[in-house]
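1. quick one: sequence plus predicted model below, questions after.
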Amino acid sequence: MRQSSPTHTLSTGERILRALQLIVERQPDISVKELAMELGVSLSTAYHLVHTLVAAGYVVAEPHRSLRPGPVLFRLLEHMQPRPTQLEGYRPLVDEVGRMTGCRAYLATWSDRDVEVVYIHGRRGVRELPGLTRGFRGAAHALALGKILLAGRTAVEWPPYLLNESLPRFTPYTLCRRAVLERELAMVRASAVAFDREEYALGSTCIAVPLRTTEGIAQAALGISVPTRRFQVERDMLVALLRQLSLPEGLSAPNEE
């Protein structure tokens, strides 16, 4: 008797992989309805796929019905991509900033045409940015960390999702026009400090400064996330502190090989 081929199982697996690919490539501007159309499946089938991915932590469904990669994907990416050893020398600086400010502190670098979070300091209970775990990539225009790293690079080095006039939206405050982003980056270059004012997550404002090599190149970005109300009161103090600590005389930067 001839055995039946596992057509249904294979088809389901292909759909899941294709769904993940679409969600990663088009974050955060793809909905379940759009996913169903791209996959050529019914809306109920698409909801079932998304529910499976959300339950496993591979996808996060935002309240406004858009989909983005979940924490499990970023943890997998972290295991697959070991970071350059010279960046490890910045960890004491990130830890010190976290302790002194009481904020969650982040270290990010530029990797394969996008911002990537490589280290985080923050105890439980300190405000977190949703999904911004070690290994997170993307949303460069919506993060202060990303703006620092974008400001030192030409558009040909930017990720594909920033090459259109309309940029992915995360909150009502995200800079969604490329021309507006470019004006913001000009200010970042002039001031050597970047902000995101609830542009990635409502209720959170972020500040970031560059960590420069001896040649003056921004090798990494150092940032903190602050409740917006606190930012409105302590902005100048926090900016001054970050600037001071990011200088070579603040805490020593790592030696380059």
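-> Happy to help now that I have it.
2. going forward, measure contacts and count neighbours with C-alpha atoms only.
-> OK.
3. how close does residue 95 get to residue 117?
-> Per Cα to Cα, to the nearest Å, residue 95 is found 15 Å from residue 117.
4. that should have said residue 219, apologies.
-> 13 Å.
5. residue 95 and residue 117: who's more crowded?
-> Using other Cα atoms under 10 Å, the more surrounded residue of residue 95 and residue 117 is residue 117, with 25 against 18.
6. now do the helices in the stretch 51-200 of the chain.
-> 71-80, 85-88, 91-101, 144-151, 178-191 (DSSP state H, counting those that start in this stretch).
7. so what's residue 87 closest to, chain neighbours aside?
-> residue 254 (7.2 Å; Cα to Cα, 6 or more residues apart in numbering).
8. here comes the other one, which I'd like you to weigh against the first:
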Amino acid sequence: MIGSVQRALRLLEAVSSHSDGAPAKQLAREAGLPLPTAYHLLRTLTHEGYLRRDNGVFVLGDAARRLAGVGLQQKRRSMILDSLAHFRDAVGAPVYFAVYREGEIEVVGVSDTPANPACEEWADFRQTGYAHAIGQCLLGQLDEQARKDYYDRHPVEAITPFTVGDQRRLERRIGSLQRMQPVTERQEYALGTVCAAIPITAGGAAATMAISLPLHQENRLLYAVDRLQSEVGALLSTLSFSISI
């Protein structure tokens, strides 16, 4: 154990318990440290950006806030992956969660097993949204201008013999989707794979959950996505956290 690190952490804990900051003497007392030791560590923590001195009191600095933010992100991701694992086991297929954020498709989490592996990302999911169920489901939740912006940056093209490689045909397909209707695709992104995605309301962003199956299990696809859709409501409070990750 490194004593100086322990003492510094106790000081950080003491500072974090005071939203308006606290003076050195009070922090030393709360951390159980001699005042000279506390002064030395407070100066070091301030120099490194973990603390900031303001009108004679110490408050958390930007570095400490970034550290706390990383921990919160990790906790949120863990919650999401735990939830996805539950649904993976319920439907017996790999489960994906993705959002459309800042003009790009982002797969936030994937849960699979060795017996039921996820689809290999052989072509960048972000750039080929027109070819897979995840992307088509997200694009279907956008307005026409937002979709045009996506197509301008990622032109529609066939990446397998089954891909809808024409933007007008793709727009007709997306336009025919009913609200909350699952989106399915057959070998449009990856040969030998079928996928389905359902739209999700999570925060104010377009989001989706999806599953994939090997082609020879295609007869299970609709059952699996129906099962996912019937249970997904219980997961929404957890998934909405991911929008801020």
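-> Looks like it arrived, so ask away. Quick caveat, the model's predicted, so the values are computed rather than measured.
9. where does the TM-score land?
-> TM-score for the superposed chains, counting by TM-score structural alignment, normalised by the length of the second structure: 0.58, backed by 169 aligned residues with a Cα RMSD of 3.2 Å.
10. counterpart of residue 195 of the first structure in the second structure?
-> Superposed on the second structure with TM-score structural alignment, residue 195 of the first structure falls opposite residue 184.
11. hmm, back to that, identify whichever of the helices of the stretch 51-200 of the first structure lies nearest to residue 38 of the first structure.
-> Closest to residue 38 of the first structure of the helices of the stretch 51-200 of the first structure, according to Cα to Cα: helix 71-80, at 21.3 Å.
12. what's the first-to-last distance across stretch 210-223 of the first structure?
-> First-to-last residue span, stretch 210-223 of the first structure, Cα to Cα: 9 Å.
13. so where does the residue lying farthest from the centre of the second structure fall, helix or strand?
-> Distance from the centre of the second structure peaks at residue 36, with 44.6 Å (Cα atoms, centre = their mean). Using DSSP states H and E, residue 36 of the second structure sits in helix 35-47.
14. before we move on, the earlier item: common neighbours of residue 219 and residue 117 of the first structure, please.
-> Common neighbours of residue 219 of the first structure and residue 117, counting by Cα atoms under 8 Å, 6 or more residues apart in numbering, are residue 109.
15. which one in the second structure is aligned with residue 53 of the first structure?
-> Looking across to the second structure (by TM-score structural alignment), residue 53 of the first structure lines up with no residue whatsoever.
16. could you do residue 177 of the first structure as well?
-> Under the alignment (TM-score structural alignment), residue 177 of the first structure maps onto residue 166 of the second structure.
17. against residue 159 of the second structure, how distant is its match?
-> 12 Å.
18. comparing those two, which residue is more hemmed in?
-> The neighbour count for residue 166 of the second structure versus residue 159, taken as other Cα under 10 Å, is higher for residue 159 (17 against 13).
19. compare the helices of the stretch 51-200 of the first structure and give me the one nearest residue 166 of the first structure.
-> Of all these, the one in closest proximity to residue 166 of the first structure, counting by Cα to Cα, is helix 178-191 (6.4 Å).
20. by contact count, what packs against that closest one?
-> With contacts defined as 3 or more Cα pairs under 8 Å, 6 or more residues apart in numbering; DSSP states H and E, the packing partners of helix 178-191 of the first structure are helix 144-151.
21. mean deviation of the helix it packs on from the second structure?
-> Superposed on the second structure, helix 144-151 of the first structure shows a mean distance to its aligned partners of 0.9 Å (mean Cα distance after the TM-score superposition for the first structure).
22. ok, and the closest non-adjacent residue to the residue nearest the centre of the second structure?
-> Closest residue to the average C-alpha location of the second structure: residue 108 at 3.3 Å, with Cα atoms, centre = their mean. Closest residue in space to residue 108 of the second structure, ignoring its immediate chain neighbours: residue 98 at 5.2 Å, by Cα to Cα, 6+ apart.
23. wait, which of the helices of the stretch 51-200 of the first structure is closest to residue 133 of the first structure?
-> That would be helix 71-80 among the helices of the stretch 51-200 of the first structure, by Cα to Cα, at 6.9 Å.
24. that closest one packs against which elements?
-> The criterion is 3+ Cα pairs under 8 Å, 6+ apart, and there are no helices or strands that helix 71-80 of the first structure contacts.
25. how about that helix: buried residues?
-> For helix 71-80 of the first structure, burial by neighbour count (16 or more other Cα atoms under 10 Å) applies to 71-74, 78.
26. picking up where we left off before, please say which position in the first structure the residue nearest to the centre of the second structure maps to.
-> Aligned partner of residue 108 of the second structure by TM-score structural alignment: residue 118.
27. might one say that that match is in contact with residue 111?
-> No. Using Cα atoms under 8 Å, residue 118 of the first structure is not in contact with residue 111; the gap is 10.1 Å.
28. residue 135 of the first structure: which of the helices of the stretch 51-200 of the first structure is closest?
-> Closest among the helices of the stretch 51-200 of the first structure, once you apply Cα to Cα, is helix 71-80, at 4.7 Å.
29. which residues does residue 92 of the second structure contact?
-> With contacts taken as Cα under 8 Å, 6+ apart, residue 92 of the second structure has the following neighbours: 116, 224.
30. give the equivalent position in the first structure for it.
-> Alignment note: residue 92 of the second structure maps to residue 102 in the first structure; criterion TM-score structural alignment.
31. what about that match, distance to residue 94 of the first structure?
-> Distance from residue 102 of the first structure to residue 94 of the first structure, by Cα to Cα: 12 Å.
32. again, but for residue 184 of the first structure
-> If you go by Cα to Cα, the gap between residue 184 of the first structure and residue 94 of the first structure works out to 25 Å.
33. what about those two, which has more around it?
-> When residue 184 of the first structure and residue 94 are compared for neighbours, residue 94 comes out ahead with 25 against 17, by other Cα under 10 Å.
34. ok, and the closest non-adjacent residue to that one?
-> Per Cα to Cα, 6+ apart, closest to residue 94 of the first structure is residue 105, 6.0 Å.
35. quick check, the one you found in contact with residue 224.
-> Yes. Applying Cα under 8 Å as the test, residue 105 of the first structure and residue 224 come out as touching, 4.4 Å apart.
36. wait, the residue nearest to residue 87 of the first structure touches residue 91, no?
-> No. With contact defined as Cα under 8 Å, residue 254 of the first structure does not count as touching residue 91 (9.6 Å).
37. between these two, point out the one with more neighbours.
-> residue 91 (18 against 15).
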